[in-house]
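Engineer: Fold the following.
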Amino acid sequence: MYPNTPSPGNSNQNSYMVQKEDEIDLKVLLFNYLQYWPLILAFMVVGVVGAFLFNRYSTPIYKVESSVLVEDEEPALGMDLFESAGFGLQGKSNIEDEIGILKSYSLAEETISQLNLQVEYFEDGIITSSQLYGNLPIIVSVDWNHSQWVGGLFEIEIINDNSFEISIEDNDFRVFNPDDPFYKKYPEELDFDPVLNKSVYSFGEQIESDYLSFKVNNIKAEPGDKFEVRLVDVPTLALSFREELSVSPINKQASILLLSIETPVRKLGEEYINKLMEMYLKLELDEKNRASESTIRFIDQQLAGISDSLAFSENKLQEYRSDNNIFNLSEEGSVIFERLTELEKEESETEISLKYYETLNEYLESNQGGDLVAPSIIGITDPLLNSLVNALAELQAEQIKLRSNFTEQAPAVRENASRIASTKKQLQENTNLALNNTKNVLADIRNRIRMIESDINSLPKTERDLLGIQRQFSINENIYVYLLQKKAEAEITKASNMPKNTILDFAKAGQEPVAPKRSLNLLIGLILGLIVPIGFITVKDFLNTKIEDPKDLENQIKVPLIGMVGRNTSYDALPVLNNPRSTVTESFRSLRADMTYLSQQKDNLTILFTSSISGEGKTFVSINMASVYALMGKKTILIGLDLRKPKIAEDFGLPNDKGMSTCLSSDTPWQSVVKSSGHQDFDVILSGPIPPNPAELLLQDKFTQIINEIKQSYDVVVFDCPPVGLVSETKELFALADISFYVFRQGYSMKGNTQILNNLVEKGGVTKIYGILNDMHIDKGYGYGYGYGYGYGYGGNSYGYHEEATPLPWWKRALRRK
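Structural biologist: Here you go, the predicted model:
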């Protein structure tokens, strides 16, 4: 028994009306794609060849790498007290700061300016151009204080040793304005530029227009050589290199930063990173030197005021000694002088400290910027004050770095600004306290000096005057020596300054390019060559509204799919009669065998064929189904009931002069319109002339009477009915048939037509109706033969069961259609 065929005792097929589960048959899905294997193979070959050509002609990209060791900052003396006080400076990430500096725009801009990269040179290759760098054949000197065309390409062709021709290769230019370097506009008209009006120039000649100012010098170019030149402004280059540069720690615990950049020119990448690291260390050293320079400037300011006083007091001392013939103090005067000198030295040092506190206080109150002088430079040993000043200087330097990369509203900038404000507040409180303490110490020293000064009155006047002059000289001399000492210390500190960070490895390009990735590209090409056709096939099948897969048809209709009829390659309307050993004939024999299980009628059988629309092959199936019964020896008659568009007469080569419409519209007996098909046991009643009211004719009681009489005269009666999806009378004919068949055509019938059949069963109450798939020619996968006589193994010529009809030539098929 065949699949989907009801048992002999089941006369009501409503038991079959259950929703079929949607199942995915992977084997069928695989064979559905394998039928397109030539297309898939062709795309895979194209994908691999395309990937090979891409690998062959794309510009290789190299990765240039270097490394920098970032030293952790040593905490300043007293910083532990500062952090324990809760001032919020702990936890600052030194690594992240250094990454921000290395990727800053200002550092990239300074590096590019040092390397002079604003002119790019290219040389034409077979397919692509290659960039030249170092050992250039020509040099283009650009005046960047003048407006310039940037972004596009100039072509320079060497004419001879003295001249060259310049032209536009790529006119994607913008105008760079040195007064507004970050904004570039498009030039209005390129064709009117004097450069294009005069295209031949001499080497060394200044080429100048509204948007150009440069000259070309020949180094080693030969006549006939061609080069492409692009002018690129520093801001554009800096932004580009900044984006391309990658800076990251080698791991989470390490303080080593890995710098890398990918470039088609290895030497350019190496020189850029090396210069970048050089500028980076120079920036760090300059920051350290600024503190020493600020200290030296502060001391110089103090020395400028004390040097004149020292010279004046020295001259006065010499004159007094000469005029009064006195050179040394008495023993008592020397003791008083030593005590007084010691106190006055202490007073001068305290005054310098007081002046520093006052200067620092003014700095904090005015909220001004600038470099801070460390207290330890001028002899102040307060650890907390030194820590606060150093911390504030670091935070301010950090804020400058952050602002060069982020806006004022960035979280990092705002957080650092909050730290600066907190540190300033704590420093101001500490400064005010130190300022008051210093004033008290200075007042105490001055009181002690006044007490000693009272002892001076006991000395003779000459000695007393000498003591005063020598005292003034000693004060100035001590201050001057003290300042010179501090200045020397600051200069030594500046000379000994070294960057705390260290270059571990200078830039070096890899031996092999990182792009194109040849193996990966070949794999991608192969995968794309596989995916593209499979995707196309999948989308095509998804958007296809025609019935192609018998499995899908079986799942969509709510009646059994009883059989499939293969494509009639001979284009003969009667393959069963004219080629009884063909595969198509076998499919009708298989369908005839199924009738044993579909109907209890053994001697008399009435079969009805219909479809959704015209062209689905119901007439072809009707004729050949009647033919297969006639070959069996059954007395068979085929009745054409499609009164609107008759086709049976044309297939049999009979005149459609009389038929069923003649009987129904007149008193003509049905026996008189029966015509012989030309084959034994096979008669035909044609539809006859097309009437004006076909539906009304078929609904007459006379028609039912005629059919009943025909059934008594023939063993098998076959109805060729009009499409039920287009006309209404077919619905009334189902009651006259023992078995009804609904014909679908592969690749022609719409998927929505299955709903017409389902409605007939669910709403129309039609029973004993089955589905047939006609014109089966698209193989949707191995195993879909179902035993219906097509594709189950019978059709292969190698088995020797059937003879396939030779298809007609194309010109005969064309004439046959006409």
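
Engineer: use CA for all of it now, contacts and neighbours both
Structural biologist: Fine.

Engineer: and the helix ranked longest in the chain, what does it pack onto?
Structural biologist: Longest helix in the chain, counting residues (DSSP state H): helix 266-324. Using 3 or more CA pairs under 8 Å, 6 or more residues apart in numbering; DSSP states H and E, the elements in contact with helix 266-324 are strand 62-69, helix 94-102, helix 105-115, strand 256-263, helix 461-496, strand 502-509.

Engineer: tilt between that helix and strand 256-263?
Structural biologist: 130 degrees (axes from the mean of the first three to the mean of the last three CA atoms, to 10 degrees).

Engineer: how far away is the residue of the chain positioned farthest from its centre from Leu467?
Structural biologist: Using CA atoms, centre = their mean, the residue of the chain lying farthest from its centre is Pro460. It sits 97.3 Å away. Distance, Pro460 to Leu467, by CA to CA, to the nearest Å: 10 Å.

Engineer: Kindly report the same for Gly269.
Structural biologist: 73 Å.

Engineer: Would you map the strands across the stretch 701-818 of the chain?
Structural biologist: For the stretch 701-818 of the chain, the strands defined by DSSP state E, counting those that start in this stretch cover 716-720, 739-745, 769-776.

Engineer: As CSV, the ones you listed with distance to Asp72 would be great.
Structural biologist: Converted to CSV, the strands of the stretch 701-818 of the chain look like this (distance: least, CA to CA, whole Å):
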stretch, distance to Asp72
strand 716-720, 97
strand 739-745, 82
strand 769-776, 80
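
Engineer: For these, give me CSV that also has distance to Asn386 and mean neighbour count.
Structural biologist: Compiled in CSV, the strands of the stretch 701-818 of the chain are given as follows (distance: least, CA to CA, whole Å; neighbours: other CA atoms under 10 Å):
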stretch, distance to Asn386, mean neighbour count
strand 716-720, 111, 25
strand 739-745, 96, 25
strand 769-776, 96, 24
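
Engineer: can you tell which of the ones you listed is closest to Tyr792?
Structural biologist: strand 769-776 (12.3 Å; CA to CA).

Engineer: name the helices or strands packed onto the closest one?
Structural biologist: By 3+ CA pairs under 8 Å, 6+ apart, strand 769-776 packs against strand 561-566, strand 739-745.

Engineer: which residue sits closest to Asn501, ignoring its sequence neighbours?
Structural biologist: Val70 (4.8 Å; CA to CA, 6 or more residues apart in numbering).

Engineer: and what of Ile613?
Structural biologist: Setting aside the residues directly before and after it, Ile613 is nearest to Pro723 in space (CA to CA, 6+ apart), at 5.1 Å.

Engineer: this one as well, want them side by side:
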Amino acid sequence: MSGQKSNIITVEDLRTVQKFLGKNWYLLLLIPLFFALVAYFYTHRLPEIYGAKTEILLKSGEEYDYQSQVYSSLAGFYSNYADITNQKRVLTSYDLVSKVLEKLDFDITFYVVGRVKTIPGTSLEPVDVDIEILNDRLYGKRIDFRILDTESYELSYEMGDENRSSIHNFDKEEISEAYRIKVNKKNGFYEEDISDLVRNHYQIEVNDINRLVSKFRSNLAIENVQYTSILAVTLENELEDRAKVFLDTLASVYIDYTIEKQIQLNDNTIQYIDLQISSVQEILDSIETEMELYMAANAILDLKREEEKYFNELVKYETSVKSLELQLEALSALEDYLERSTEEKLLPPAIYILDDDFLDKSLNALYNFQFGMDQELFDVTEDNIGIKQEEVRIDSMRTDLLTYIDNSRFAIKGRIGDISNTIAEYEYKIRSIPGSQRDLVEINRKLKVNEKMYTFLLEKRANTVIAKAAIIPQTSVIEKSRSVGLVAPDKERILLMFIGSGMILALFIAFIRLIFYERIENTRELKEATDIPIIGGIPKSAKAEETRLVVDLAPKSNIAEAFRSIRTSVQYMNPDHDVSTMLVTSLHPGEGKTFCTANIATIFSKAGKKVLVLDFDLHKPKVHQTFEMDNSVGLSTYLIGRIGWRECLMSSGIENLDVITSGPVPPNPSELVLSEKVTELMDEAKKEYDLVLIDTPPLLMISDAMVLRKHTDMGLFVMNTKMSTKQGVKYLEEIIETNKLQNSCILLNNIKQKRWHYYSNRYGYGYGYGYGYGYGYGYGEKKEKDR
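Structural biologist: Prediction:
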């Protein structure tokens, strides 16, 4: 016993599953099948989406040594471009995608409308269409295009709530308030069968640049290839070739974009150096002119060796002062840049003349934040909390840089002051030189200082020009765009989803039926559902209309044996004394209570018991039909006092079995059962008969059965497997408990033969009789032929 309890799955569990599947197999099969058919037609109508893919290497490293040296200070700046997250944003930015689409002719899409599916294309086979939208309301709407004959065509479209249609001629420009169009016939147009073209239905859709940019951005996906600086760019589109062309153009525009930034940066640096060179050149020209005039007017002697040494030192220090003054100018340019509007996206060129790593990296970081915020503004507004936080961070960095520039300016001015003191010492030492020679020394000193500055600027300019000539893309396409085939719709996935949804729905319906509408199909299930005694079960008859009194006409049938078992069970329910009166009723009409009443009466009469059947169903009487009797007189005529009960008594034709039918249906049947004559009838009948059976109306419809129950020893409730549910059993239990009905039992009718053989331990006779009959009441229902 304990071993059986330890089993995870018991035999009862398997029976439950078998029953569940047996009752709902058609739901579990047909609903998913229906959903599969819906999925097939649904996916067939969906537009097919194709994918294309390309791969871009962010930093190839293909640069010359002198280029990397010149741009060594740009490492922090270029790190922005090497940053993968930023590059993803750049590739999907509105500006870049817009530039790509401006180079491509993607604004017009053509469609061939079929009976079930609409197929997109880049052109119409029979004609060339040149169309321009003049009314923005027509953007994104499909214009129906139909060829009428070899000379004309028709355009129709919706404008607001109005449907518009126009007929135009081929090879002629047509202008309306909504569009300008010219449709040219292609070569071979006349040779084709015009009837085929007339039957075809085409559509034209024109999109504006904003709609196209949004569409392509939403379908663009970028992934970083793991452990590399390679970006895999994919695009989904209804047209396979269009997706490939877009990706190739996107890669080209992106590479030009990175070069453009480098060239622009280089040009700004050259421009700044040219301004400085021009300024120094003017100074040199004026000094040389001054020297020529002075030497012509004065006789100059050569300087002594010691004086020459003082002169060279003085030139060196003044050159340093000039260089520091140039740095002050650069700081002023940077300060002006920081104080101007944040619309500037490139670093000022003067930064590359300063040898200050901290300033360089700080400006690079500021640029990176500005660039990132500008890219984010394509997707969000300035009121976004993230943008507000970025603005606060940029303002803080700008303030820190301005403070650093002020400190740097102060330090440089201090350095200039120190060098100026040294210059003053050397100037004092050369005062011993005669006045005319001393003036020439001053002029020559200025010339030397500016010549060194000029040489320095020329070197910077030459290096920058060389770097510009050597600029190559820092990004490269390592895999051109290629088609990856059909990516949507995923028909297999959709089919599985629909089938799964259908299965879930089928299971849901099946469980609802199991919980709320499960029918009890055998006595075992009935015993599990209630504590009310089960007196027995009646098997279903395959030929319900062939005979009604089965026990009498087919005494060796399974049904007759079932009623014999019921007779035995009735006798054992009251071992102290025999049951003399029994009430037979049911919850619903059509459950077979009259059939059971007649056959129970017959089986007891064949056992030598004298039996009387009373048809107290004064609403819809059926007993007289079962026994094929006249119903002109009966209980109704007795209860109203017209005749005595013995005058209503009729013989059934079966030995020991008498019947009192209901008689004519009275206008007040429920009041008649409350008559004292019922008590008198029962008292006298019990004296003359061994068993009195009362057939009553269904409990759920009429309360007569509860009134008559007090006159009987036993209550028999007939339940039919077609209507028996656990809710019905619970309701019956409540009735019995509320009314404290003793000696109540249930008889389960209409058990299917297969289940009957199983639950009766395969005990059967196999005589092939057709037993039972249709005993539906008709209380608002049709008569049932099959119990």
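
Engineer: coming back round to it: switch the helices and strands packed on strand 769-776 of structure 1 over to a markdown table; also include distance to Arg339 of structure 1.
Structural biologist: Formatted as a markdown table, these follow (distance: least, CA to CA, whole Å):
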| stretch | distance to Arg339 of structure 1 |
| --- | --- |
| strand 561-566 | 128 |
| strand 739-745 | 128 |
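
Engineer: closest one to Leu641 of structure 1 among those?
Structural biologist: Nearest of those to Leu641 of structure 1, taken as CA to CA: strand 739-745 at 14.1 Å.

Engineer: Show me what that closest one packs onto, helices and strands only.
Structural biologist: strand 605-611, strand 769-776.

Engineer: For those strands, give me TSV that also has distance to Tyr480 of structure 1.
Structural biologist: What follows is these, written out as TSV (distance: least, CA to CA, whole Å):
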stretch	distance to Tyr480 of structure 1
strand 605-611	120
strand 769-776	114
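
Engineer: so which of the ones you listed gets nearest Leu364 of structure 1?
Structural biologist: strand 769-776 (94.6 Å).

Engineer: centre of the chain versus that closest one, how much separation?
Structural biologist: 50 Å (CA atoms, centre = their mean, to the nearest Å).

Engineer: Mean distance of that strand to its aligned residues in structure 2, please.
Structural biologist: Once fitted to structure 2, strand 769-776 of structure 1 is off its aligned match by 2.5 Å on average (mean CA distance after the TM-score superposition for structure 1).

Engineer: angle of that strand against strand 739-745?
Structural biologist: Using the same axes, to 10 degrees: strand 769-776 of structure 1 against strand 739-745 is 30 degrees.

Engineer: Give me the angle between strand 769-776 of structure 1 and strand 605-611.
Structural biologist: Going by the same axes, to 10 degrees, strand 769-776 of structure 1 makes 60 degrees with strand 605-611.

Engineer: Need the contact partners of strand 769-776 of structure 1.
Structural biologist: For strand 769-776 of structure 1, contacts defined as CA atoms under 8 Å, 6 or more residues apart in numbering pick out 550, 559-568, 616-617, 621, 739-746, 790.

Engineer: ok so, going back, quick one: the residue farthest from the centre of structure 1 and Leu329 of structure 1, what's the gap?
Structural biologist: Separation of Pro460 of structure 1 from Leu329 of structure 1 (CA to CA) stands at 11 Å.

Engineer: same thing with Val150 of structure 1?
Structural biologist: Taking CA to CA, one finds Val150 of structure 1 at 82 Å from Leu329 of structure 1.

Engineer: Please say which of the two ends up with more neighbours.
Structural biologist: Ranked by neighbour count (other CA atoms under 10 Å), Val150 of structure 1 and Leu329 place Val150 first, with 23 against 17.

Engineer: corresponding residue for that one in structure 2?
Structural biologist: Counting by TM-score structural alignment, Val150 of structure 1 lines up with Tyr139 in structure 2.

Engineer: contacting residues for its match?
Structural biologist: 133, 205-208.

Engineer: Mind checking which of those land in strands?
Structural biologist: 133, 205-206 (DSSP state E).

Engineer: Just name the closest of the residues you listed to Leu21 of structure 2, please.
Structural biologist: For these, the nearest to Leu21 of structure 2 is Glu205 (52.5 Å; CA to CA).

Engineer: How far away from the center of its chain is stretch 751-766 of structure 1?
Structural biologist: On CA atoms, centre = their mean, the centre of stretch 751-766 of structure 1 falls 50 Å from that of its chain.

Engineer: residues in contact with that stretch?
Structural biologist: Contacts for stretch 751-766 of structure 1 (CA under 8 Å, 6+ apart): 14, 545-547, 553, 556-559, 612, 725, 734, 742, 767.

Engineer: Selection in ChimeraX covering whichever of those residues are buried, please.
Structural biologist: Buried residues among those (16 or more other CA atoms under 10 Å), as a ChimeraX selection:
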select :14,546,547,553,556,557,558,559,612,725,734,742,767
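
Engineer: Adding distance to Ala509 of structure 1, write the contacts of stretch 751-766 of structure 1 out as CSV.
Structural biologist: Listed next are those as CSV, based on distance: CA to CA, whole Å:
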residue, distance to Ala509 of structure 1
Asn14, 78
Thr545, 58
Lys546, 60
Ile547, 61
Leu553, 63
Gln556, 64
Ile557, 68
Lys558, 71
Val559, 73
Ser612, 73
Gly725, 75
Phe734, 85
Tyr742, 75
Thr767, 82
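
Engineer: which ones among the contacts of stretch 751-766 of structure 1 are found in helices?
Structural biologist: Residues of these located in helices (DSSP H): 553, 556.
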